[in-house]
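In: Got a predicted structure here, sequence first:
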Amino acid sequence: MSNPTPSAPAVTFTKTVPGGNRANPTTEYSALLRTVRDAGLLRRRTGFYVMMFSAVVLALGGAVTGFILLGDTWYQLLIAGALGVILTQFAFLAHEASHRQVFTSGRANDIAGRTIANLFVGISYSWWMTKHSRHHANPNVIGKDPDVERDFVSFVESDAAKATGIYAWATRRQGYLFFPILMLEGINLHRHGLQTVFGRGKVDKRWVEISMISTRLAAYITAIFLFLPLGMGFAFLGVQLAVFGVYMGASFAPNHKGMPVLPHDSKVDFLRRQVLTSRNVKGSWIMDSYMGGLNYQIEHHLFPNMPRPHLAKAQEIVKEYCDTHRILYTETTLSESYGIVVRYLNRVGLAAGGDPFDCPAATAFGR
């Protein structure tokens, strides 16, 4: 649980400029940023992250101990599931280090993030930094945000319409298939990491990442098949990767899926681009821990280097600010958010082969 933070000062903003026009967007965001900074919410909380890292390492040690003590038994699959959760918690910490939330030094953050991502989680830090930086710059912007690019799932109708055959059948039902498909996301994340570090593109600290990922992969697989029979070893890997994939996807998906998707050439100021395309998830400190602070997605996008313990206090300021400036601030429960994701993906997926409920004449002549 985070330590209490100082109370934020009262927030007073000007809604419009003379003449009734909207205030200068740059000035609007600057005022919000200044208020947050004056409240001390951008100060680093290194002690919090040391505590979190220690707790996750302790949990990892407990899982390893349980793995050794249990021996040749199918109860090992419980350890595999726990390991999937623990590795996701490590991924949250790597994500926060990549945003410079942990240390004041950029180099220290990079060392921490690269070590956790590559050596503990087994995902390329360089790949993640490149992809995630593009996402933060243009969330939900077609052609700019890699998180809305077509993969197995289509996030815009134009991509869904390209699906053919059995892929079209799956795309029309992609909302219902989304969470089951996340069981393969763990493999997908590791695949992207390996393709990046061994690929031809530019990779920062390539050989450091190769050595870390290779060491982690070799040690992990050796340990599993050294202690477990072949079939049980593969089952262990399958469960761990499935839990890891679902947990990662279930933490990141509620934040932007089903929110407005912007055209490639859209002209939207930074403040509104971040707020209107993001969705927060309600909850207590338990939700903060479960989602690694990603439940405060709006505040995280507005202030990417804000430490996790300060996000809740920042939310109070941002919500009041958005209300004053009539900027739609979206916040739902976790279950509501998952429901929105499923319905949105199904609606987009109907573009694959057409909506079976469409009237042919209406389709031909337009709506």
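Out: Right, received. Where do you want to start? Numbering: from 1, shown residues only.

In: only C-alpha atoms for contact and neighbour calcs from this point on.
Out: Noted.

In: Around the residue nearest to residue 42 when sequence neighbours are not counted, count how many other residues there are.
Out: Distances taken as CA to CA, 6 or more residues apart in numbering place residue 306 nearest to residue 42, at 5.1 Å, with adjacent residues excluded. Applying other CA atoms under 10 Å, we find 25 residues neighbouring residue 306.

In: Also the one 10 residues further on?
Out: Residue 316 has 13 neighbouring residues, counting by other CA under 10 Å.

In: State the distance from it to residue 49.
Out: 23 Å (CA to CA, to the nearest Å).

In: Let me know the secondary structure of the residue nearest the centre of the chain.
Out: Centroid-nearest residue in the chain: residue 252, 3.4 Å away (criterion: CA atoms, centre = their mean). Here residue 252 is helix, with the state taken from DSSP: H, G, I helix; E, B strand; the rest coil.

In: how near is it to residue 138?
Out: Distance check for residue 252 against residue 138: by CA to CA, it reads 16 Å.

In: and what of residue 199?
Out: Counting by CA to CA - residue 199 and residue 138 are separated by 26 Å.

In: okay, these two: which has more neighbours?
Out: Higher neighbour count among residue 199 and residue 138: residue 138, with 21 against 12, using other CA under 10 Å.

In: list the contacts for residue 311?
Out: 41, 293, 296, 299, 300 (CA atoms under 8 Å, 6 or more residues apart in numbering).

In: Repeat the analysis, applying 10 Å as the threshold.
Out: Applying CA atoms under 10 Å, 6 or more residues apart in numbering, we find residue 311 in contact with 41, 42, 288, 293, 294, 295, 296, 297, 298, 299, 300, 303.

In: thinking the second one is in contact with residue 299, fair?
Out: To tie it back to what came earlier, the one meant is residue 42. No: applying CA atoms under 10 Å, one finds residue 42 not in contact with residue 299, separated by 11.6 Å.

In: Below is structure B, check it against A:
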Amino acid sequence: MTSVTPRRQRNRDGDFATLSREIRGAGLLERRRAYYVARIVANLAVFAAGWVAFVVIGDSWWQLLTAAFFAVVFTQLAFIGHDAGHKQILDSRRANDVLGYLHGGLVGISYDWWVGKHTRHHANPNHEDDDPDLDIPALAFTRDQARNKHGVVRWMAKHQAVLFFPLLLLEGLNLHWSSVRHLWRGDGRARVLEAGLLSAHLAAYLTAVFTVLSPLTGLAFIAVHQGLWGVYMGCSFAPNHKGMPTLPPGHQLDYLRKQVLTSRNVRGGRWVDFVLGGLNYQIEHHLFPTMPRPNLRRAQVLVQDFCDRHRIDYAQCGLLRSYAHVLRHLRDAGAPLRQPKEAKA
């Protein structure tokens, strides 16, 4: 990173204050309670209807379609937990946390674990040392990370562009395991509550599956549901930062540029807004994490215009191209591990 004079740094620090006044003046930080009430009620209604259909269909291989349906529903529920974690829904932290814990219990992950991890990510997006989203054993997001891999994970990093989407099939299990490990270590603010919620989730889920389905069909249902849920979750978060610049220790970027230059938006209209839960407006979300999801679309116009006026690179592309950027970045990060083989060829 190039050095910045104190005067220029002060001007840069003032950029975000100026943008914040524009955003606040447009009313985009105000709560959207009616939107979230409608969204939560709709999600819960669809969730309940899915389980009714599950019981009605009975022990049938058609239940694999139900499993795919639940993968979508679980992700939409998780999006509400994400918004609650950022205090986007209600005014008080406590009320948002109640919603977050309940939605975490519905999908079987620790809300407290996720909030802690995600808060560190927002504070240091794409930072080589401090962003937990760059600390994934099976993947390397920089060439230095790739060189430091050993054994099986080194082989995985070497071929990570090819393995990326198959690995997402395990992301659902990883979320469950990370939640259990968090509670086992006693790190949670509400350890007893979350232990009860996760235990109830597991008991209800397995009881429903193996009461209605035969063992073989039940195992297939779980594999399809958890696998597709992991893929959907991974595909919702992967386009946001992967392939964008990584920040070394000691970088001198101000808050505005740190958040904008490490993030990518995904175009696509309202269907992408729904499918990605508003995470397609990643730049605006990182700049204003408490902004309610339905306001991000309006904020995007203001933020892009501001960045254009201040000559700040503003990255956005279509959904499929965003995944291409991710795969290209993963291939480049793993390049040092393939060089000997490619040299011989």
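Out: Structure's in. What do you need? Small disclaimer: the values here were computed from a predicted structure and weren't measured.

In: Let me see the TM-score of these two.
Out: The TM-score (TM-score structural alignment, normalised by the length of the second structure) is 0.95; 339 aligned residues with a CA RMSD of 1.6 Å.

In: Between residue 42 and residue 299 of the first structure, which contacts overlap?
Out: The contact lists of residue 42 of the first structure and residue 299 share 306, 310, 311, 314, where a contact means CA under 10 Å, 6+ apart.

In: Inside helices: which ones of those residues?
Out: If you go by DSSP state H, those have 311, 314 in helices.

In: The shared contacts of residue 42 and residue 299 of the first structure into a markdown table, with extra columns for distance to residue 30 of the first structure?
Out: Below are those laid out as a markdown table (distance: CA to CA, whole Å):
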| residue | distance to residue 30 of the first structure |
| --- | --- |
| 306 | 16 |
| 310 | 19 |
| 311 | 18 |
| 314 | 15 |
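
In: Grab the longest helix from the first structure for me.
Out: helix 46-70.

In: ok, average deviation of that one from the second structure?
Out: Helix 46-70 of the first structure, aligned to the second structure and superposed, deviates on average by 1.0 Å (mean CA distance after the TM-score superposition for the first structure).

In: and for that helix, what span of the second structure is it aligned with?
Out: Alignment of helix 46-70 of the first structure against the second structure: residues 33-57, by TM-score structural alignment.

In: ditto for stretch 143-161 of the first structure
Out: Counting by TM-score structural alignment, stretch 143-161 of the first structure corresponds to residues 129-147.

In: Now find how far off-centre that stretch is within its chain.
Out: 16 Å (CA atoms, centre = their mean, to the nearest Å).

In: and what of stretch 194-205 of the second structure?
Out: For stretch 194-205 of the second structure - counting by CA atoms, centre = their mean - the centre lies 23 Å from the chain centre.

In: now do stretch 154-169 of the second structure
Out: 18 Å.

In: now the end-to-end length of it.
Out: End to end - CA to CA - stretch 154-169 of the second structure spans 20 Å.

In: go on, stretch 106-125 of the first structure?
Out: 14 Å.

In: counterpart of residue 108 of the second structure in the first structure?
Out: Matched across to the first structure, residue 108 of the second structure falls on residue 122, judged by TM-score structural alignment.

In: Which residues are in contact with its match?
Out: So residue 122 of the first structure contacts 87, 91, 114-116, 189-191, 193-194, 209, 212-217, 220 (CA under 10 Å, 6+ apart).

In: do the same with residue 8 of the second structure
Out: Applying CA under 10 Å, 6+ apart, the residues near residue 8 of the second structure are residue 14.

In: quick one: it from residue 49 of the second structure, how far?
Out: In terms of CA to CA, residue 8 of the second structure sits 57 Å off from residue 49 of the second structure.

In: same check, this time on residue 330 of the second structure
Out: Residue 330 of the second structure is 40 Å from residue 49 of the second structure, by CA to CA.

In: Can you point out the buried residues in stretch 64-74 of the first structure?
Out: Within stretch 64-74 of the first structure, the residues that count as buried by 16 or more other CA atoms under 10 Å are residue 67.

In: cool, stretch 60-67 of the second structure as well?
Out: 63, 64, 66, 67.
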